[in-house]
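A.B. asks: just a sequence and a predicted model for now, questions to come.
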Amino acid sequence: MATATHGEAPGSNGAEGVEMVEANELRRRGKPGDGRAASAASPARDGAGAGAGAGAEEDEAAAGAPSVERAFAGQPVPSWREQLTVRAFVVSFFLAVLFSIIVMKLNLTTGIIPSLNISAGLLGFFFVRLWTKAIESVGLLKQPFTRQENTVIQTCVVASYGLAFSGGFGSYLLAMSDKIAAMSTEANDAQNIKNPQLGWIIGFLFLVSFIGLFGLVPLRKVMIVDYKLTYPSGTATAYLINGFHTPQGAKLARKQVKKLGTFFVLSFVWGFFQWFYTANIEECGFQKFPSLGMQAFDNRFYFDFSPTYVGVGMICSHIVNVSILLGAILSWGIMWPLIAKKKGIWFSADLADTNLHGMQGYRVFMAIALILGDGIYNVLKISILTAVSLRSQLKKSNASTLPISDDAIVTDTAPVSYDEERRNELFTKDQIPWYVALGGYVVIAAISIGTVPQIFPQLKWYHILVAYIFAPLLAFCNAYGSGLTDWSLVTTYGKLAIFAFGAWVGASHGGVLAGLAACGVMMNIVGTAADLMGDFKTGYLTLASPRSMFISQVIGTAMGCVIAPCVFWLFYKAFGNIGVDRSEYPAPNAAVFRSMAILGVDGFSSLPKNCLTLCYVFFAAAIVINLIRDLVPKKVSRFIPIPMAMAIPFYIGAYFAVDMFVGTVILFVWQRLDRAKADAFAPAVASGMICGDGIWVLPQSLLALAKVKPPICMKFLSRTMNDKVDAFLTTLS
């Protein structure tokens, strides 16, 4: 997952969230995280910063400044087979399980997925270094730990836990279930419902998760060497790994791991402590603490003492956190209370809050309007940038790169630095034959065309065929745009598939389920292609073989196809209320995705009164805000909120926005007091908080499965309600 609030998706090495929470896209943007937050792999707090930093370092190298590769000149580069070690994949497996649990929890709570690249790279470095030190102490070390092996681990882990996001467990896949379907009176018949089962989920992921890896492999040299696409998140990750393997970097890494471990333990213990006060009842515990008052609590404004989202707030950029809080204030503080006063006028007073024809409809569809406005604007923007760049490349036959920025055009006449020459030599050494890529794509596509309709009868073989015909083009656009801007619009392409295939199949033939399934097919193809190119960029800058990178991506994807569904199944069985509004795991994106699918087949008839007008307003507002952000100077645009981030709290409430704002305040103060230490250790501290609280889910799930309930319910009442309770208890005495 590339970095984001993955990432993407949990992309790859730098990705973002989903619709309501397009973490992957937000993350890739470096703005918040499909969604593939800022690249945590770099001190830069956003994708642009990471890209600029990487570009600056390359320019310095070209100008004769200290060279990265000269520092490693005395170390031989291992062959691609030597980079693929057993210890690397053993460590990758355990880290993949750890991060899959974390991403799954985030995916099922708010859908915001921060960049965990730095944690994957850092912990991979730490555990293998421990391994090699122990073996070296007894004289049995045969192969030293290299940055290429570190890159393989990072790539494998990110590819694996990325499926915990792109697998749709908190979005399109869960949206197929009867629990989510029950929220609406439309399309809740049997042909539009498919409840999760471990077997078909694993099979579906194996069918659709690999094909994207083969689609763009033949273009790797063109996009990385010839066009010199930046891939800011991949670049930032590479510089992080290169830094680890210098003496100074190794020393800093040990300090970062110590910080991560300290806050991991504190966060885990805090999760254990909180559990005692929940009594397995939704309204009990610290997570329901009315810290801002009872009226604010009723409108979902409170601090819920979540180390996870405080940590996420420390990883995301400040403007992302502020945008989310502004969105929470706009929705839960202003709009929803005003619309609630129209109950009985705009919608029936008898409807439950979770009904899409009542309040829930305004929350969901207005969030969708913001998300679609933001997504369509950025698709058009990236498409124009891509077209202009390709046209410029064709016109300037002597240029070896695309105009990534107005002042950063490199031509063939520019001097080639030692670093670039060395990297080009090794990157083109281990070729991946074109016939392997083409053959792999055709074979996997043929298998999918024959078997996916067996899982989803609503999708016919010709639907899958059409998807696979257009997928390489869309994958190229997404990978190219991601290389230029670090924005992965994978979930936007998924939403387009929902509308296109849902309308094609039709409401009477299970169009809602078909649209959601097509979304999963498209997201996996388009997302993994962009992720792989970002990984190739990382490998290019660390001298890792493209062949070893490709194989590690394949192995990581295979791990994820099993690990992610098993982790989801643990959540699904241990916590029976997944997807239910105001539960511990509300999975907000599931309702959003299903609502989109219903909208795609039924049109606007499913919207409550005046909702369409408000949707038009918010759709236009998202486009206008983005346009203003792009037109004004950067020193001004960094203070303008991000529409995608603002849409995130519309559905689930403001509590996590408060948590994230606390995180951003902590980071802001730390940066003011000591910027160097904040940049060096804040990602490690935040990752420790996220990992500790996330891994607590594992023992919590086991306790739930064993029917062990917490002994205490800590619940808060207003003074008036407390007086009534006291009076009632008096009558019983």
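C.D. replies: Ah, there it is.

A.B. asks: from now on I want contacts and neighbour counts done on CA atoms only, so please keep to that.
C.D. replies: Will do.

A.B. asks: next up, the contacts around Ala574.
C.D. replies: By CA atoms under 8 Å, 6 or more residues apart in numbering, the contact set of Ala574 is 701-702, 704-705.

A.B. asks: out of those, which comes closest to Leu260?
C.D. replies: Set against Leu260, the nearest of the contacts of Ala574 by CA to CA is Ser701 (23.6 Å).

A.B. asks: not counting the host helix or strand of that closest one itself, show me its contacts.
C.D. replies: Using DSSP states H and E, Ser701 sits within helix 697-705. Helix 697-705 is contacted from outside by 101, 105, 570-571, 573-575, 709, using CA under 8 Å, 6+ apart.

A.B. asks: ok, structure two:
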Amino acid sequence: MGVIEVEEGKHTKDVNAFADLPKPAEDIQEQLMNDKVPEKEFSVEELFAAMEVPPWWKQITLRGIIVGVVLGFVFSIITLKLSLTTGVIPSLNISAGLLGFFFIKSYTQVLSKLGIAHTPFTRQENTVIQTCVVACYGLAFSGGFGSYIIGLDSKTYNIINEGNSDTHDSMEDIKDPQLGWIVGFMFSVGFLGLLAVVPLRKIMIIDYKLTYPSGTATAVLINSFHTPHGYKEAMKQVLYMGKYFFFSFFFSMFKWFFSGLNDACGFDSFPTLGLKAYQYKFYFDFSMTYVGAGMICPHLINVSLLLGGILSWGLMWPLLEKKAGDWYPADAVKGSNLQGLYGYKVSVAIAIILGDGLYNFVKISGITLWSLYKTQGKKLPVKADDAALEEINHDEQRRTAMFMKDRIPFKVAAACYVVLAIVSTISVPHIFPQVKWYYIFISYIMAPVLGFCNAYGCGLTDWSLASTYGKLGLFVFSAWAGANGGVLVGLVSCGVMMVIVSCSADLMQDFKTGYLTLSSPRSMFVSQVIGTVMGCIIAPLTFWLFWNAFDVGNPQKEYKAPYAIIYREMATIGVQGFGALPKHCIDMCYGFFFGAMLVNFIRDKPLKKWAGYIPIPMAMAIPFYIGPYFTIDMFVGTVIVYVWQKLNLKKAKLLVPAVASGLICGDGIWTLISAILALAKKAAPLCMTFLPSKTADHMGLPAY
């Protein structure tokens, strides 16, 4: 986070804001408040040297858990909305840390003004709250509520098999979503990833000193919140977040009144670029969620998304429409028949995703193995002697001592892993009878290795390959099971693998955050467990709300769940190969598959210095299937950030995450309310739609 410039003579000392600081530390803090000494002259841990670190069980508080539940629910709604519409989910860690700080700090200030004694709010408690929230909404993503869970249902089955008689996708590969089995499945597989890599925390954090950029950035932010300068910045961020939260909320409510009874009404179908462009899904739909996501995502991601939309819906699909009756049946231009134009959209998107995923899998695995090879012969001290300690700065000494203080015994972690693996191996086949127990057993043998690889690679590159490992499991197990339930087996195995490796990387990110904020590893692990328990309940409940309130999974509706089709089609390909696709579709898939790998190679090798200007294939693939409308919203977000950075870089670095979070959260809360209205059968009173002038004239519409 950047530091905002503050004008001279406008500093104010808020005594209540720093009432939690012990007296010995106030000397340094007051110097910083009065700008007598630059903050950079003190190391982070010198600023907090006089503050006693609470024991691990006091870092986990009831008030923190309550805030974690509230924020976990909000962020689960946001994650699910993005998963069910675009599949693009930005990191919300900073928002979780900021909102956790705001809620608890506001609570303690109110108690201070009322003269009520309270426990001081520490950076360790702030870290625990952030960890709970991230673990909770992490399951809303890795739980597959926008991909493999919906890929199991009959609606997705019917879409894929419409008009396709030559298929090995049978009725026994269907499992319609029900709240009971979804919660049971989440509890069965949600905790294995935590135990798979917890014994390796010292190797990852202390010995190999992996950076974990997201975890480090979150720790820097939380540390800054609890210093005077950081507090002032945090309050400014909260002010902007609140302002744009209310703007987004009320604007979304305003839009709802014009949304009528169907998706052809309202601002979501506003033909901002003309009616012809609207036919090919080029329009700005005034979605504050997508604009906010565009502000958080890097510029290159947003540009890649837009280029992918232009390439597919602006060039390829209009050209392929002219091949109707030659390459595919003339009546298959529209609809969801995989033997028509729809088959090109899905298959080409899959080819790009697989090409990009395979390249990055090989790349990250190679980096991981090479890094391990280079460190193999080096002596890594378990206990540093006095001479070694002198070479380590004060911060590292204190952090290492705290990190090694509260050990999580290897035997305990291993025993818990074995017990949970046995329970899951028994329970998952009861939920899905087609999934044999030995599929799950083999998955759990592979899980620690894959979890380590993902956590290690994420520490080096900040790139989690959870979905790639999930697709790997999908192809392996669907091919193994064959025509007898192979599609369902592949999707479930994908889910098992994806949850495990995703949780492993998230846990190590949180350990890095805890290491840099002097949070106990035990408190971090327990908070991760609490957050996972929350996620196993909150994520399915939130999904169930969407499932009952909206037409989820319908390609023609807002919540089309694009990855559900893609994942099920991948499982079908794993069982039967590339049969029943339209003419030249396989050739195009091969071209885009190797093209994605080539573009990635060019980005990494020959033109590495220009990589920031070369599109990312994975991002380009997303609009191939669902359309470019959301990419325009996200591009608007990236333009706002670009202009803001040009006008005032420091202010933009500080406030962009807060403004983006406010836009996303405000729209997310209205989504919850609109879902409740939909369940109550309350439709919007007005329908705003657009017609060509000639059509409107022929209809004789009255003038008011």
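C.D. replies: The structure has been received and is ready for your questions. Here the structure is a predicted model, which is why all the values come from computation and not from measurement.

A.B. asks: quick one: TM-score?
C.D. replies: Scored against TM-score structural alignment, normalised by the length of structure 2, the superposed chains reach a TM-score of 0.91; 657 aligned residues with a CA RMSD of 1.7 Å.

A.B. asks: looking at the contacts of Ala574 of structure 1, which is nearest Val310 of structure 1?
C.D. replies: The shortest approach to Val310 of structure 1 among the contacts of Ala574 of structure 1 belongs to Ser701, at 22.4 Å (CA to CA).

A.B. asks: what about the equivalent of that closest one over in structure 2, how many neighbours?
C.D. replies: Under the alignment (TM-score structural alignment), Ser701 of structure 1 pairs with Ala675 in structure 2. Counted with other CA atoms under 10 Å, the neighbours of Ala675 of structure 2 add up to 19.

A.B. asks: same check, this time on the one 4 residues further on
C.D. replies: Counted with other CA under 10 Å, residues neighbouring Leu679 of structure 2 total 15.

A.B. asks: buried set for the longest helix along structure 2?
C.D. replies: What stands out as the longest helix in structure 2, according to DSSP state H, is helix 341-376. Buried residues in helix 341-376 of structure 2, counting neighbours by 16 or more other CA atoms under 10 Å, are found at 341-361, 363-365, 367-368.

A.B. asks: quick one: average offset of it versus structure 1, please.
C.D. replies: Average distance, helix 341-376 of structure 2 versus aligned residues of structure 1 after superposition (mean CA distance after the TM-score superposition for structure 1): 0.8 Å.

A.B. asks: Provide the aligned range in structure 1 for that helix.
C.D. replies: Under TM-score structural alignment, helix 341-376 of structure 2 corresponds to residues 359-394 of structure 1.

A.B. asks: kindly report the same for stretch 634-647 of structure 2.
C.D. replies: Using TM-score structural alignment, stretch 634-647 of structure 2 lines up with residues 660-673 of structure 1.

A.B. asks: check the fit of that stretch onto structure 2 and give the mean distance.
C.D. replies: Mean for stretch 660-673 of structure 1 is 0.5 Å (mean CA distance after the TM-score superposition for structure 1).

A.B. asks: ok now stretch 679-692 of structure 1, how far from the chain's centre?
C.D. replies: Put simply, stretch 679-692 of structure 1 sits 17 Å off its chain's centre (CA atoms, centre = their mean, to the nearest Å).

A.B. asks: show me where the stretch 101-250 of structure 1 has helices.
C.D. replies: Counting by DSSP state H, counting those that start in this stretch, the stretch 101-250 of structure 1 has these helices, from start to end: 117-137, 147-166, 178-181, 198-208, 211-215, 220-221, 232-244, 247-275.

A.B. asks: which among the ones you listed is found nearest to Gly481 of structure 1?
C.D. replies: Nearest to Gly481 of structure 1 among those is helix 232-244 (11.4 Å), distances taken as CA to CA.

A.B. asks: report the mean deviation for that closest one after fitting onto structure 2.
C.D. replies: Mean deviation for helix 232-244 of structure 1: 0.4 Å (mean CA distance after the TM-score superposition for structure 1).

A.B. asks: that helix to helix 247-275, inter-axis angle?
C.D. replies: Angle, helix 232-244 of structure 1 to helix 247-275, by axes from the mean of the first three to the mean of the last three CA atoms, to 10 degrees: 110 degrees.

A.B. asks: so what touches helix 232-244 of structure 1?
C.D. replies: So helix 232-244 of structure 1 is in contact with 2-3, 13-15, 28, 39, 41-42, 47-48, 50-52, 54, 68, 117-118, 121, 125, 147, 150-151, 249-250, 252-253, 483, 485-486, 534-539, 541-542, going by CA under 8 Å, 6+ apart.
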